[in-house]
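Q: 3D model of this:
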Amino acid sequence: MEKFKAFTLEVFEVMPIYAQIFVGAIIFAFAAASVYSRINLNFGAKTFSGIPREQLRTNVGHILVYTGIPVVLAIAFFTMVAIYYTSGK
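A: Model prediction:
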């Protein structure tokens, strides 16, 4: 955990606040759209037009790559934000 905290402090020391907000908004929007695409198949068919509609909820590889990874990245990024702003820096 200490290595993650050190990495977080190092990254956020050089990243301006507007860049933090921009990156956070992009990651959150992509993760939210990806999760919503699995719930609402009409939206999902438009978002992931390269995959057949009937595979939106069953194609495990596609779900992991295009939904699992963005959600994990969003959680990690916002954990880093929380660590940075609660560390007193």
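Q: From here on, just use CA atoms for contacts and neighbour counts.
A: OK.
Q: Mind giving me the packing neighbours of the helix or strand containing Gly44?
A: In the assignment (DSSP states H and E), Gly44 maps to helix 41-47. If you count contacts as 3 or more Cα pairs under 8 Å, 6 or more residues apart in numbering; DSSP states H and E, helix 41-47 packs onto helix 17-39.
Q: this one as well, want them side by side:
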Amino acid sequence: MTDQEMQMEHIRALEEEIAQFRRAKSQRCTCRESKTLRDEFAMAAMTALLSQWETPSDEAKKEMSRHAYEVADAMLETRKFGGENGT
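A: As a prediction, the model looks like this:
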């Protein structure tokens, strides 16, 4: 094998490594978004909601999740008014 062929083989191997890295990177969880204040409020509400249930069903969890964000939205709305009596 000539030097040029060896270099080309090395380049192909590097290209394959890069392609494998990119594939692996694209398959990783993309949920590394930063949490918003709304998310923080919803998590607090969800904790309170879950503390009232021993083992909620999947349907109940979905309903609680929706409700937690409704609570978070209400908290954000109240926050606009400095935390005083809301609307």
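Q: Once they're superposed, tell me the TM-score.
A: Here the TM-score for the pair of chains, by TM-score structural alignment, normalised by the length of the second structure, is 0.33; 38 aligned residues with a Cα RMSD of 2.7 Å.
Q: Just after the lengthiest helix in the second structure, pick out the following helix or strand.
A: In the second structure, with assignment by DSSP state H, the single longest helix is helix 3-27. Proceeding N to C from helix 3-27 of the second structure, the next assigned helix or strand is helix 37-50, under DSSP H and E.
Q: Now do the buried residues in that following helix.
A: 38, 41-43, 45-46 (16 or more other Cα atoms under 10 Å).
Q: number of nearby residues for Met8 of the second structure?
A: 12 (other Cα atoms under 10 Å).
Q: Now do it against Asp73 of the second structure, distance only.
A: Between Met8 of the second structure and Asp73 of the second structure the distance is 58 Å, computed by Cα to Cα, to the nearest Å.
Q: Glu9 of the second structure now?
A: 58 Å.
Q: Kindly reformat the buried residues of helix 37-50 of the second structure as JSON lines containing distance to Leu14 of the second structure.
A: Shown next, in JSON lines, are the buried residues of helix 37-50 of the second structure (distance: Cα to Cα, whole Å):
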{"residue": "Arg38", "distance to Leu14 of the second structure": "44"}
{"residue": "Phe41", "distance to Leu14 of the second structure": "47"}
{"residue": "Ala42", "distance to Leu14 of the second structure": "46"}
{"residue": "Met43", "distance to Leu14 of the second structure": "44"}
{"residue": "Ala45", "distance to Leu14 of the second structure": "50"}
{"residue": "Met46", "distance to Leu14 of the second structure": "47"}
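Q: Identify the farthest-apart pair in these.
A: Arg38 and Met46 (12.0 Å; Cα to Cα).
Q: do you know how far Val81 of the first structure is from Gly61 of the first structure?
A: 29 Å.
Q: Now the helix holding Gly44 of the first structure: buried residues?
A: 41, 44-45.
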